[in-house]
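Asks: Generate coordinates for the sequence data below:
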Amino acid sequence: MDQMLKKAAECAETLKKCEEAIIVSHIDADGLTAAGIMCMALEREGIDYTTKFLKKLDTTALNEIADIGRELVIFTDLGSTMQKEIDALNLNVIISDHHQPVGVTLEHHLNPHLFGINGTDELSGSGTAYLFAKEIGSNMDLAGLAVVGAVGDMQDAKTGRLIGMNRHNMQDGVDAGVISVETDIRLFGRQTRPVYKLLEYCSDPYIPGISANEAGCIEFLRELDIPLKDFGWRHWIHLNRDEKQRIVSKLMRLCMESGIPPYKVERIVGEVYTLQREQEGTELRDATEYSTLLNATARYGHADIGLNVCLGDRDESYTFAHNLLAQHRRNLVDGLHFVKETGVTTMKHLQYFHAGYNIQDTIIGIVAGMSASTESVDRRMPIIALADAEDGIKVSSRGTQDLIRQGLNLAVALRESAEQVGGTGGGHDIAAGATIPKGEEERFLAILDTRIGMQLK
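Replies: Here you go, the predicted structure:
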């Protein structure tokens, strides 16, 4: 940790020598919050900046960035897998990333993996940017965005709480008064959904009689003598402690009676993170809902809107983002329906589905992750999702902690397999992505199946 903070301080000193910079980041919640943190840190330091958001960083994008001609390029939540290509352009760069590094290590490269810290669940891209920002100036109040980004990157999924350096950042947020932490139900929608809807949309775990069963959820609450309405629909945040405990206890009993494995049942309860300075009853109040709102912007070509929300716009940009979120939710439901209807194809060591243009390439990874909780997907092997994109075939993959313990590393497997068919890839051991040429899907999957098999041996 000390060595990483020392490197962050070195990067900050380099930054302070510059008068202008371009911040280049990824189009997900972690990338948006990382960029938001960096934008505010630079603004407070009086450094002029512009931003650029990318679906992926490749040589074409790098050449475009070089042509812009800014004094300094700051990569947040990407860059670590393209160091050789970045170095070849002789750019003045700082990389603040958390994905598994590839190739040479550039001088100003801040990445947890370089310091023995796991970027999959111990430090997010936004968390790395926050450590950088702390060395630039007095920026502890930005820890809230770091928590939103970490949660959006599913870094709390393994244990039901943030761990490692993420936890240090979280504590900064608590100390700064921007975050509060409590143990509570971890179902999505604590702030914004009526309680019966919060239960109905529970998919991890899938609870028979509750999940996707509105009438069943209403009856469930009536049996517990919990009113659905007061002056309006009651949300989880409106319930008292006794009502919450009764719901959770009965949910757990239902799960056990349905034969749901204990490790899935345990996911129902864990740590939740509340943004103390945001309005109660809005998506921005809850870290999980906030991150989903951000995903609904950049993944549909509106990264500027998501960034503005991170920077504090609660008027026009927030309203626009809220409208995008409604469409995003419909697209995810449609995507899951597609997977359930078409099913998955099983190979020796992996399972996959090819969505074509039925699921947008910018959300195929989210759908892949959500599909892992459905009955049609076997959690004993990784799920690989493919979708048509403008520049080829987008590939997203998701594994499980059990598979990681057996040796699975999707970042390595996808990168090496993609390179063999003329593509690129990378990411984390449990979740990674790639882009491959159209027409190479069958060969890519065969190579990937073999590589995953070798890892699991």
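Asks: Going by C-alpha atoms from here, please, whenever you check contacts or count neighbours.
Replies: Fine.
Asks: in the stretch 201-350 of the chain, which spans are strands?
Replies: Counting by DSSP state E, counting those that start in this stretch, one finds strands in the stretch 201-350 of the chain at the ranges 269-275, 345-346.
Asks: Throw the ones you listed into a markdown table and include distance to Thr183 and mean neighbour count, thanks.
Replies: Below are the strands of the stretch 201-350 of the chain laid out as a markdown table (distance: least, Cα to Cα, whole Å; neighbours: other Cα atoms under 10 Å):
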| stretch | distance to Thr183 | mean neighbour count |
| --- | --- | --- |
| strand 269-275 | 4 | 20 |
| strand 345-346 | 38 | 14 |
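Asks: how about a markdown table for those strands, with distance to Ile384 added?
Replies: A markdown table is the format used below for the strands of the stretch 201-350 of the chain (distance: least, Cα to Cα, whole Å):
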| stretch | distance to Ile384 |
| --- | --- |
| strand 269-275 | 28 |
| strand 345-346 | 10 |
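Asks: Please provide the structure for the following sequence as well, for comparison with the first:
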Amino acid sequence: MEIENKIKKARAWVDEEDYIRVVSHHDVDGISSASIILNFLKRNNKKFYCSLLRNVNRELLNALDCDEKLCIIADMGSAYIDEIEKLDKRVIILDHHLPKRESKNESVLQINPHLHDINGSAEACASTLSYFLANEMDLISFMIAGALGDRQGSEFSGLNKTFVDEAIEKGIIKKSFGVTIDCYDNSNLQRKLETSIAPFFKDISGRNGAGEKISESLKGKSEKTVNSTLLLELLKQGCREEVTSDLLGYVYSLPFRNMNSNELLSLFNVCDGLNMAEVGLSMALGDEKSYSEVIDKKEEYYKRALSGLVNLEKSGAIEKSRIQYFYSDNLAMSGLYASISMNYFLDQEKATLALTKTKEHLKISARGTRHLVKNGLNLAIALKEGAERVKGNGGGHDIAAGATVPLEEGVKFLDTTDEIIVKQMSR
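Replies: So this is what the prediction gives:
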């Protein structure tokens, strides 16, 4: 079945129900997806109950054990198609992670871009699919935030580009090119650099006073000169061209609170990083108190993220043949730490794994680069196979994936995953 026909069928299922169970992921794409779905259901006078999950493997099936006859799952589900097909209810899966297979059960609609020759790590995310389902153009704000949060670039391609171009043509959003520094203090250039997470300026980000020298040297210079100088600084610290979009890229003016795309992405990052996903969802549904709460927490999030990154910059990672890894006591920020560190100050030729210990398990957030993917890296396969060999589970995308394994099997998992990636990169 073509993806358009699946979407039409999904809308028909929604029309038939009064009360719908919604389950989504706890990250930016998951929050954005749920924001779209719940606004869509609310406008169509549907009742709903929504959960945002962090530990997908343990909590998803429990969340689906409910009385509702229709469940919508966003940003997860494809990895659990076998279990979901056994449920006695209709299920709509809006997932962009690598699927096991197409659904064989007529009660399960698996809408996954990979099943339709669309790249789920670059051309469509769960927010894209949720927007496709909702068909409400003003909800494009959340689709863009989700795609940016999933690092699918600001110059969109594929299905993302189709929807964004349509919204631009209709005058719903506007697109401009400019500085995209992700920081919490915009008062002057020095503070921008010192409070910037992405780009992460080595020996400057997260350090008060460290940006004074370069800022003074750029006083009175043109915007073009400033941008060129900062870009050169990133190249000097070894950054690949693919991450320079963190400095300069496309920014979109959005209908949601008249924000731009960077501002909304920043607020959803706060919600993810400080375990406030439900607050972010309430904000997206128009709750003023929730919006104020997220704004009040913004500086705390950035300071906590920068502190972790500075510590990692100082300590470095443990290296193996094709992976490098470090331990993080902050599960919510482990993916951020892995992504930023490998792009800005660790070895960019090795996949980066952030490890978080719980009482019984080791949780892994892994990140790669487009460069590594072009040279054979597929983290979804590597983490899935590596985890399964030690009775764990894993999956995701070629460029970003996650896994959970028994704590006592951590060393074996790392050795096995490294061997798998060595083989991938030698083909």
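Asks: hmm, back to that, out of the strands of the stretch 201-350 of the first structure, which gets nearest to Val309 of the first structure?
Replies: Closest approach to Val309 of the first structure among these is made by strand 269-275 (13.6 Å; Cα to Cα).
Asks: Tell me the residues of the second structure aligned with that closest one.
Replies: On the second structure, the counterpart of strand 269-275 of the first structure by TM-score structural alignment is residues 248-254.
Asks: Lys384 of the second structure: neighbouring residues, count only.
Replies: Lys384 of the second structure has 20 neighbours, counted by other Cα atoms under 10 Å.
Asks: actually Asp246 of the second structure, not the one I typed
Replies: The number of residues near Asp246 of the second structure, taken as other Cα under 10 Å, comes to 19.
Asks: Also Ile37 of the second structure?
Replies: Neighbours of Ile37 of the second structure using other Cα under 10 Å come to 26.
Asks: swap in Tyr302 of the second structure?
Replies: For Tyr302 of the second structure, using other Cα under 10 Å, the count is 23.
Asks: Could you pull up the contacting residues of whatever residue of the first structure lines up with it?
Replies: Tyr302 of the second structure maps onto Arg329 in the first structure when the alignment is built from TM-score structural alignment. Taking Cα atoms under 8 Å, 6 or more residues apart in numbering as the contact definition, Arg329 of the first structure lies against nothing.
Asks: can you rerun that using 10 Å?
Replies: By Cα atoms under 10 Å, 6 or more residues apart in numbering, the residues touching Arg329 of the first structure are 292-293, 296, 335.
Asks: Out of the strands of the stretch 201-350 of the first structure, which is closest to Ile383 of the first structure?
Replies: Judging the strands of the stretch 201-350 of the first structure by Cα to Cα, what sits closest to Ile383 of the first structure is strand 345-346, at 9.3 Å.
Asks: which strands and helices sit next to the closest one?
Replies: Applying 3 or more Cα pairs under 10 Å, 6 or more residues apart in numbering; DSSP states H and E, we find strand 345-346 of the first structure packed against strand 351-354, strand 383-389.
Asks: most tightly surrounded among these?
Replies: strand 383-389 (a mean of 24; mean count of other Cα atoms under 10 Å).
Asks: which residues in the second structure does that strand align to?
Replies: With TM-score structural alignment as the criterion, strand 383-389 of the first structure aligns to 352-358.
Asks: can you give me how far that stretch is from the chain middle?
Replies: 17 Å (Cα atoms, centre = their mean, to the nearest Å).
Asks: if we can go back for a sec, distance to Pro437 of the first structure added to the helices and strands packed on strand 345-346 of the first structure, as JSON lines?
Replies: JSON lines is the format used below for these (distance: least, Cα to Cα, whole Å):
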{"stretch": "strand 351-354", "distance to Pro437 of the first structure": "14"}
{"stretch": "strand 383-389", "distance to Pro437 of the first structure": "10"}
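Asks: Tell me which stretches of the stretch 51-200 of the first structure form strands.
Replies: Using DSSP E, counting those that start in this stretch, strands in the stretch 51-200 of the first structure cover 73-76, 93-96, 109-110, 179-185.
Asks: Ala296 of the first structure touches Ala29, doesn't it?
Replies: Yes: if you go by Cα atoms under 10 Å, Ala296 of the first structure and Ala29 touch, sitting 8.8 Å apart.
Asks: Between these two, point out the one with more neighbours.
Replies: Using other Cα under 10 Å, the more surrounded residue of Ala296 of the first structure and Ala29 is Ala29, with 32 against 27.
Asks: from memory that one sits against Phe53, does it?
Replies: No: counting by Cα under 10 Å, Ala29 of the first structure does not reach Phe53; the two are 11.7 Å apart.
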